[in-house]
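Visitor: okay, sequence plus prediction incoming.
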Amino acid sequence: MMKRFYVFGFLALMLFDTLAQVSFKYASLHAAPLMMDVQWLVRVFGHPWIYGAFIGYIGAFFTWMTLLKYAPVGPAFAASHLEIISVTLVSVWLFDDQLNPVKVIGGLLILTGILCLAKGETAVS
């Protein structure tokens, strides 16, 4: 039961974090040029992507607080970095970012670290 809770919880956290980052990217693209004036604020808050970013951050906050209540801190903190992988992959798809060997190796190291911490946590329990 708790295993399913962790899986769905960390998937929700990853989705909320990814929504926030992608929404901020789109909001920044539509708010250009950067000028600290009223017209810029109107462009930022007049575009729906900024609200997607707020929803993403609020959702991530509440999901993270719920997960921390039940999950071991070490694996939970490591798993919270899954959004680095999801944002990288979504950025390749949506923004034509390049997926280079360094990013692939970094993603694999993140996954390896999460698996090692999770395995270590279950061995201790």
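Guide: Sure thing, it's come through.
Visitor: from here on, just use CA atoms for contacts and neighbour counts.
Guide: Fine.
Visitor: who touches stretch 26-35?
Guide: 40, 43, 44, 47, 48, 49, 50 (C-alpha atoms under 8 Å, 6 or more residues apart in numbering).
Visitor: which of those fall in strands?
Guide: When DSSP state E defines the strands, the subset of these inside them is empty.
Visitor: what helix or strand is the residue nearest the centre of the chain located in?
Guide: Nearest to the mean C-alpha position of the chain, by C-alpha atoms, centre = their mean, lies residue 17 at 2.8 Å. Assessed by DSSP states H and E, residue 17 sits inside helix 2-30.
Visitor: second one coming, line it up with the first:
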Amino acid sequence: MRRGIVFGFLLLLGFDIAAQLGFKYAALAAEPLAADAAWLLRVAAHPPIYVAMLGYVGAFFTWMALLRHAPIGPAFAASHLEVVAIMPIAMLLFGEEFSWVRLCGALAILGGILCLAADEAHGPA
């Protein structure tokens, strides 16, 4: 059971990362941003937007399956690991800059997930 939950979270993380990368690539390809039909057509013409959509659909179904077995508090916190995981990927692929503030934020997210998981492991007081 525990292995399945860990696998599910890794799968969720993969779907979320795929969605974020798909959106980023589609946004870059559809520049300049405009609220008109031509811009929507530019977005629709780029395959990364479909990767993003599939990522969100995959994440939705994975999340629904996880919620059947995982406690909601730690599960919700762990579902935000993509915020931490996407940072180094964005640095490599898009040249986004490193900052100490981002690193501190990532560490705070990881710390919160660990605290919730530890609390869940000890059960109710």
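Guide: Perfect, thanks for sending it. Keep in mind that what you see is a predicted model, and the values were worked out from it rather than measured.
Visitor: which stretches of structure 1 form helices?
Guide: 2-30, 38-45, 49-70, 73-79, 82-95, 101-124 (DSSP state H).
Visitor: any buried residues in the second one, and which?
Guide: Buried positions in helix 38-45 of structure 1, judged by neighbour count with 16 or more other C-alpha atoms under 10 Å: 43, 44.
Visitor: mean per-residue distance, it to structure 2?
Guide: Compared with structure 2 after fitting, helix 38-45 of structure 1 deviates on average by 1.7 Å (mean C-alpha distance after the TM-score superposition for structure 1).
Visitor: dump the residue contacts of residue 21 of structure 2.
Guide: Contacts of residue 21 of structure 2 by C-alpha under 8 Å, 6+ apart are 48, 52.
Visitor: what do you get for residue 117 of structure 2?
Guide: residue 74.
Visitor: map it across to structure 1 for me.
Guide: Under the alignment (TM-score structural alignment), residue 117 of structure 2 pairs with residue 118 of structure 1.
Visitor: what angle separates the helix holding residue 17 of structure 1 from helix 82-95?
Guide: Angle, helix 2-30 of structure 1 to helix 82-95, by axes from the mean of the first three to the mean of the last three C-alpha atoms, to 10 degrees: 40 degrees.
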